[in-house]
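**Q** Okay, here's the prediction I keep looking at, along with the sequence it came from:
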Amino acid sequence: MAAEDIRALDIAWIIERADEVRRTGSSLIANVLPVDKIDELNRVFQPLLAETVRIEGEAGNRGPNRYYVTPPFRPPWTDVSIIDNDIIMAIVSELVGADGVFCQLATDTPCQGSQYQELHRDTQSLFPEWEQETPPYQLAVNFPLVDCNPENGPLEMTPSTHLLTKEEALRRIESGEIPVQQVLMKRGDVLIRDVRHIHRGTPNRTDQPRPMVVLGYSRKWLFRPEVEIRVAREILEQLPLRTRKWLRFNPVFNTLEEAEKKEELYQCPTLVGSDLGSGRVGSDYEKMS
């Protein structure tokens, strides 16, 4: 275990980070992921982004010059030091349980000409009629493929808004009671966040894209039809048991070609509805003890 990964064994530190997410909606942790592997992801990502830009044009698929791209679930995207990182998984397990699920691998990239997004949540409340919020049930783990700065489209967040109804949170933001804060991250940093918090993307004013990866984790009982990870059996068989268990509710395909025929298309439910996924569960997962 690398020296920096010793944090994964510090139970008190893990609980502090999880409590920070519960209290503020997020925890920013420095130097978690290997920078050389982040740079390799960026290298293989650029052709995927270029193809999406070619198809979508300047209109983008997340607003002007902003692109949501789902990478194929194969190396280097399946590197367990990234998708099953000890530090990340210790905190995620504290928040949504060690029996949770890994259900999303995607990217969001503002390019030059992008605009401010509307302030929004990435999911609805579990029980909106109750007008109260619950403990965490759905998390996003974000990490950039390039260093973020004030000019290249950093994420903006609003602390503790996951504890409020959306309407009350927006009212307090509008009044200035709750600040809107930029999140500046370096390669290797990770942001673990409760997706109910109010946030937005900002304009990228540079001539270089700013890719941000999102790993989605949920409690085991939460079905998210708008996202899935399409897993080829040959990839699944190469993964450690813990990784396979976190993937257990995703569809399994006999070949990489079958797995990559259809990209997941995620639409934020609170903004524009959602598309139904296949919902298939591969029998491969049933073999695991």
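**A** Here it is on my side, so go on.
**Q** okay, CA-based contacts and neighbour counts for the rest of this
**A** OK.
**Q** Could you tell me which residues make contact with the nearest residue to M157 once chain neighbours are set aside?
**A** The shortest distance from M157 to any non-neighbouring residue, by CA to CA, 6 or more residues apart in numbering, is to H199 (4.4 Å). For H199, the contact set (CA atoms under 8 Å, 6 or more residues apart in numbering) comprises 119-121, 155-158.
**Q** now, which of those sits nearest R210?
**A** When these are compared for distance to R210 (CA to CA), L155 comes out closest, at 10.5 Å.
**Q** excluding its backbone neighbours, what's nearest the closest one?
**A** Sequence neighbours aside, G201 is the residue nearest to L155 in space, at 5.0 Å (criterion: CA to CA, 6+ apart).
**Q** how close does T243 get to F223?
**A** In this structure, T243 and F223 are 19 Å apart, going by CA to CA, to the nearest Å.
**Q** Out of the two, name the residue with the larger neighbour count.
**A** Between T243 and F223, counting by other CA atoms under 10 Å, T243 is the more crowded of the two (19 against 14).
**Q** I'd assumed that one was in a helix, is it?
**A** Yes. Secondary structure assignment places T243 in a helix (DSSP: H, G, I helix; E, B strand; the rest coil).
**Q** take the one below as the second:
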Amino acid sequence: MTLSSATKPVQEQYDVPSIMAGIYGDGIIGLKGAFSREWVAQLGRELPELYTAALARPGGAVGRGTNRHYVEIHPEDISGFLDLVTHPWIVAVCTSVLGPNYKIVEIGFDVPNPGAKDQPWHRDFPATSETLVDRRLNSLAFNLTTVDVEEDMGPFEIAPGTQWDDPSEYDHGMFPPVSLFPRYHALAQRKLPKMGDISARSALTIHRGTANVSNKPRPVLVLGVDAPGAGHDEKHDLQFTRAYYEQLPQEVKDHLICRVVDELEPIMQGHTIEGLMMGDA
């Protein structure tokens, strides 16, 4: 497998205050046109094959509601992994928010298929005292769509600023009660990214996938990154074959929490979200 070259943005520097203000304010930021459409098209050809294989393997795909799945993958399953994790905007966001010793802990993809329904508003995991008390964010989720998202394809919705909301009434620390839904509906921003766009968000910011009433799936790549000690690597199993790992630049290896193996092992999904598997909003 060869590593392709992403289209690099013209600017080499990104404004740290703007990055911090976006993540700590709205809880989500983005960069349009970060990758070429050709690069994304290649990713779009790779993910369906991985999806088919995951669906055929016990534990290979996790339900995220009706006609929705999440699949965790091996980095070397996609040809653009190195391009992704060395993209200067992603590096800048990780370094600014999580510090210079940030760790990549997860790569996978979500697929809201035709017939997917509105998810309940939720966080991807409970907030810890580092956020609730110390007011620090210690993880980021990057999303990269493989298609031009249209209104009927079940766009992602997010309620800006809610990464700081008190979760004391939340079920399992993740699912707000229905009584709070009007607040999130009022705040909601619906995202319609195009091929090549990247977003970065706190997974604590209240969000949901909406109903896909089209006849097209909406695959989106997910990259999970932690500050040191955040601990989300315990729910994932990032693996590299020795041959692939040895060709990675040291500056990439420094940011990985992974296993190096002689042969890749099937991933048994460890990050299930029971409230999403049990139904829809």
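**A** Yep, it's here. All of these numbers come straight from a predicted model, not from anything done at the bench.
**Q** So which residue is dead centre in the first structure?
**A** Closest to where the C-alpha atoms of the first structure average out (CA atoms, centre = their mean) is V214, at 2.4 Å.
**Q** For that one, which non-adjacent residue is spatially closest?
**A** Here the residue nearest V214 of the first structure, using CA to CA, 6+ apart, is N142, at 4.6 Å.
**Q** And for Y245 of the second structure?
**A** The spatially closest residue to Y245 of the second structure, leaving aside those adjacent along the chain, is V260, at 7.1 Å (CA to CA, 6+ apart).
**Q** What residue in the first structure is paired with the one you found?
**A** With TM-score structural alignment as the matching criterion, the partner of V260 of the second structure in the first structure is V252.
**Q** That match touches I235, doesn't it?
**A** No. Between V252 of the first structure and I235 no contact is recorded; they are 9.7 Å apart, counting by CA atoms under 8 Å.
**Q** who has more neighbours, the two?
**A** V252 (25 against 17).
**Q** and the residue nearest to the centre of the first structure, which of the three is it?
**A** When the structure is reduced to helix, strand and coil (three-state DSSP), V214 of the first structure reads as strand.
**Q** same thing with R54 of the first structure?
**A** Each residue gets one of three states, and R54 of the first structure gets helix by three-state DSSP.
**Q** Could you report the neighbour count for it?
**A** In terms of burial, R54 of the first structure registers 11 neighbours under the definition other CA under 10 Å.
**Q** S26 of the first structure and R196 touch, don't they?
**A** No. In this structure S26 of the first structure lies outside contact range of R196 using CA under 8 Å: 10.4 Å.
**Q** Can you work out which residues contact both of the two?
**A** What both S26 of the first structure and R196 touch, as defined by CA under 8 Å, 6+ apart, is an empty set.
**Q** For the stretch 1-150 of the second structure, just list every one of the helices.
**A** Read by DSSP state H, counting those that start in this stretch, the stretch 1-150 of the second structure holds these helices, from start to end of the chain: 16-24, 37-55, 81-85, 88-98, 129-132.
**Q** Next, the mean deviation of the fourth one compared to the first structure.
**A** With mean CA distance after the TM-score superposition for the first structure, helix 88-98 of the second structure departs from the first structure by a mean of 0.8 Å once superposed.
**Q** Tell me the counterpart residues of that helix in the first structure, please.
**A** Aligning helix 88-98 of the second structure against the first structure (TM-score structural alignment) gives residues 86-96.
**Q** list the buried ones in the matching stretch?
**A** Buried residues in stretch 86-96 of the first structure, defined by neighbour count with 16 or more other CA atoms under 10 Å: 86-93, 95-96.
**Q** go on, stretch 32-49 of the second structure?
**A** Of the residues in stretch 32-49 of the second structure, those with enough neighbours to count as buried (16+ other CA under 10 Å) are 33-37, 39-40, 43-44, 47.
**Q** Need the contact partners of that stretch.
**A** By CA under 8 Å, 6+ apart, the surrounding residues in contact with stretch 32-49 of the second structure are 4, 6-9, 77-80, 109, 146-147, 193-198, 219.
**Q** With stretch 131-141 of the first structure instead?
**A** When contacts are taken as CA under 8 Å, 6+ apart, the neighbours of stretch 131-141 of the first structure outside the stretch itself are 22, 92, 95-96, 125-127, 162-165, 190-195, 213-219, 222.
**Q** Tell me how many other residues surround the closest residue to A140 of the first structure other than its chain neighbours.
**A** If the residues on either side of it in the chain are set aside, A140 of the first structure comes closest to G216, at 4.8 Å by CA to CA, 6+ apart. When neighbours are counted by other CA under 10 Å, G216 of the first structure registers 23.
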